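Novice: no letters, just coordinates:
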């Protein structure tokens, strides 16, 4: 990690000249123009007031100390008003290439988490219908985030919270019941706010098949049967769709079981004992404003029913106080934005650090097909199911494109582009780079180059501009992984892989890998192997395959 090495070198030089200086916050960044080197720092500008010296004087002093380190720096100069510019030695990048060839898929691994336990709760779609493409974006994000955190030293636990209690479940049961009556020849009035998709008819058919006397039962009993069957069948479909999407969970956590276990009542009692609730208009209110929420929240309605929030308080209490997770990450739809403050307020009521809860909001997906934007509505049954999209474009394209933008930005998913075999299709472009490298090694075998022992290869034969640029980009992998992990942003890996693929394709188009010069050929194969390794590792973190042939 060259930025880290530069920072450490600069800090060492500062300490050498001026001793320990507290709160030394300075930047090490890539300059916008190549004439200012590979990296630049503003350390001298930061220190000018602390040391009562001119920035140029400080910069010259630090630069004079660092110029001796030729294993990292090939050149260091100072620019007005006090920037220090660094040119990194090619030898440093060659040594890093050796590291990739030695560590292979282990290159990029970090121990940021040091074994901390992280619970990622994601998708958690209500079992009222099939998963749609919006759920798919959350699934890809949560799963990739889990892979990435495991890669950086966290112990990750994946969980799906099943919202199988409440009004929407009763509406689901009644929707199936009414369709069963309709299928049996009765004329019905189907309410506007009920679920209307074809899947409701399918569940109704199954209900009539399993319970031939369904419609002769007392209505409430019949609706309860329809409700239970619908939840069971929809959850089975959800699990199957997620597994086909390469998403697997450690636990499926039922909201209904949370209530049956008495955990919700237990938490409400704790709040009572802490004098953090009060009664008003027949309802029980949580004093969430004490902890920074904009208003107090109802947790038990005047009719005695608990609110959804009460269950969520108990669920998160259980995450931290009973299961002892160090961090909990919730991946929610963007419409839950207003919910974060009240939940963090609830955590503070139990003296749980609210920063232990991280919430990532996923913006909507706009589906574009044939140049037209499609509309979606779950209750109307007008939505594209995740499995339909996967059937159209494949798991790899779906996951990669879902991970191609920050979650706080809406995503336009162009189906035609995702199916195309062109460099405009980002997943094809990256996978093709990997497959292209594999074909190079196949040709090498045909030419009699089989087992390569990288320690005997003279990698210093790599000196073309495109080779040096690739070496620089490969070195950034650790930095990308660290940044993506700390900011919970797997899409940064997607951006990086596109850059690697672009640089490799450009390199491949300009230079022959298998040449008449065996020394050069071996060196270029080493560079290709490193590119292949990073591409495969990065794609695996996204849950995308790295094909050897395309």
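Specialist: That came through fine. Since we're looking at a predicted model, the values are computed, not measured. Numbers count the residues shown, from 1 in each chain.
Novice: going forward, measure contacts and count neighbours with C-alpha atoms only.
Specialist: Will do.
Novice: for the stretch 351-500 of the chain, which segments count as helices?
Specialist: 386-393, 395-402, 415-419, 426-446, 465-475, 477-486, 491-510 (DSSP state H, counting those that start in this stretch).
Novice: to residue 311, which of those helices lies closest?
Specialist: The closest of the helices of the stretch 351-500 of the chain to residue 311 is helix 386-393. By Cα to Cα, the value is 28.2 Å.
Novice: contacts for that closest one, please.
Specialist: Here helix 386-393 makes contact (Cα atoms under 8 Å, 6 or more residues apart in numbering) with 130, 131, 132, 133, 135, 136, 241, 245, 398, 415, 418, 419.
Novice: the structure to be compared is supplied as follows:
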């Protein structure tokens, strides 16, 4: 019996008790109560505080209400005992067969186990990375690349309609400087003052020359425009290639330039003016963001008629709103704290609720040290270098293990180690071990389809393993709702630990006794179901983090 099934059963019991006159809960709809693992396993398999939540509404003492629920719950098939504890907690113990039945449920659900509908109805635009197309992705972008993609996977797994989006900052003075830098390199010259000196600019210049051999013969203005546009296109292609290697894919690549070329900036200012939030002063056009808590009003159009980056931000927000995204999530770098107030003020000026329609998350700095740091190009550590040095799985998992709002320092050489001290190896090894058990069991003729008797799963390590397997859907739902992929990573480490302990204590394959191979029994076959259930949950959890689940290590 899964916690979801118990929750549904509890809701049914509450409804029956109301219909029988045992409880009075008014006409409000009874929601499915939350079911969780008790901190102390001696208190049972599952626990709920539903009696404490409903006691005031029912006009009853919580323990008395709990007693009503316990009496009916005990009669449910698969429930061995229900105890009322403390002020009114219900501790539920399942029959062995009912608890063990979870193994078959997981195997039959396959990749769908852990997925749910807890975030259904949400229409979310998730923007992350959004690096300027003036150079390669570096370590500063890597954390949100890993976490942002994992958040997308979690929201999708829990029923949200989520679109991942990369905002291409391809407008403004920075792009003109980039174009001038590309053109200078194409001419064999150093970039101009304030330009981009990185070695990647020379690579882009070579690509631009290959596409336009006549570049150096063109008038200056035309050559600059071509160098800028083709250089940007080439750099974006390099960024996409890097992200592909990191397992990160975006549904939408949105160009800032389209906001200007399509008149979106002007239209956004007109809309904000209609809503009474525009003020003109000193020849400039301002958005009165202080009305909604920003520390100062923001300039949209300078006195010289040039739009600011903030004007693009406002037009971009309205674009997301017009495209039907009721929720806009921005994942920004550590140097963007000032954006929180101004983006929320834009939302308010646009008629949205800043507490509902926009979420701004700031990721703290991360650094990765180790033996190969001296081989980096200058003082920049690029994502391509990290992938070559450490690998996608180790980087993504290690970044996913920690909350984004905490500074993080990792050791690259430690992440490369194939030992149990390396968390990603520890979890992946558990999956590979489970896959190995299944292969060897097949060689021994142990087949799942020949038997499944969950009442045989009585060993203490089996109860512990089933308990944590059953908690996976709750962990996924909570991680999605809180935007915290690290909850999945830490769960997987706990699951791996319980699986390794079970592996040491319980045999799936027949052993050799007195020189002879044991006869295959239903216990072996049923344990194979449990092994394969663990393997499936490990694979599902790793997939949510964008990490592979190897069959062999």
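Specialist: Here it is on my side, so go on. Keep in mind that what you see is a predicted model, and the values were worked out from it rather than measured.
Novice: mind checking the TM-score on these two?
Specialist: Here the superposed chains carry a TM-score of 0.87, computed using TM-score structural alignment, normalised by the length of the first structure; 537 aligned residues with a Cα RMSD of 3.2 Å.
Novice: hmm, back to that, redo the contacts of helix 386-393 of the first structure as a markdown table? Include neighbour count and distance to residue 324 of the first structure.
Specialist: Shown next, in a markdown table, are the contacts of helix 386-393 of the first structure (neighbours: other Cα atoms under 10 Å; distance: Cα to Cα, whole Å):
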| residue | neighbour count | distance to residue 324 of the first structure |
| --- | --- | --- |
| 130 | 25 | 32 |
| 131 | 27 | 30 |
| 132 | 22 | 33 |
| 133 | 25 | 33 |
| 135 | 23 | 28 |
| 136 | 25 | 29 |
| 241 | 20 | 30 |
| 245 | 23 | 30 |
| 398 | 26 | 34 |
| 415 | 18 | 43 |
| 418 | 22 | 42 |
| 419 | 16 | 44 |
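Novice: could you identify the most distant pair in the residues you listed?
Specialist: Farthest pair in the contacts of helix 386-393 of the first structure (Cα to Cα) is 130 and 419. Separation: 23.1 Å.
Novice: so what corresponds to residue 499 of the first structure in the second structure?
Specialist: In the second structure, residue 499 of the first structure lines up with residue 494, judged by TM-score structural alignment.
Novice: could you find the closest non-adjacent residue to that match?
Specialist: residue 468 (8.0 Å; Cα to Cα, 6 or more residues apart in numbering).
Novice: ok, back up a step: including distance to residue 26 of the first structure, could the helices of the stretch 351-500 of the first structure go into TSV?
Specialist: Shown next, in TSV, are these (distance: least, Cα to Cα, whole Å):
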stretch	distance to residue 26 of the first structure
helix 386-393	46
helix 395-402	35
helix 415-419	42
helix 426-446	35
helix 465-475	22
helix 477-486	17
helix 491-510	23
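Novice: residue 346 of the first structure is nearest to which of the ones you listed?
Specialist: Judging the helices of the stretch 351-500 of the first structure by Cα to Cα, what sits closest to residue 346 of the first structure is helix 477-486, at 25.1 Å.
Novice: mean deviation, that closest one versus the second structure?
Specialist: Superposing on the second structure and averaging over aligned pairs (mean Cα distance after the TM-score superposition for the first structure), helix 477-486 of the first structure comes out at 1.6 Å.
Novice: okay, buried residues for that helix please.
Specialist: For helix 477-486 of the first structure, the neighbour count (16 or more other Cα atoms under 10 Å) marks 477, 478, 480, 481, 482, 484, 485 as buried.
Novice: swap in stretch 530-546 of the first structure?
Specialist: Residues of stretch 530-546 of the first structure classed as buried under the neighbour-count rule (16+ other Cα under 10 Å) are 530-539, 541-546.
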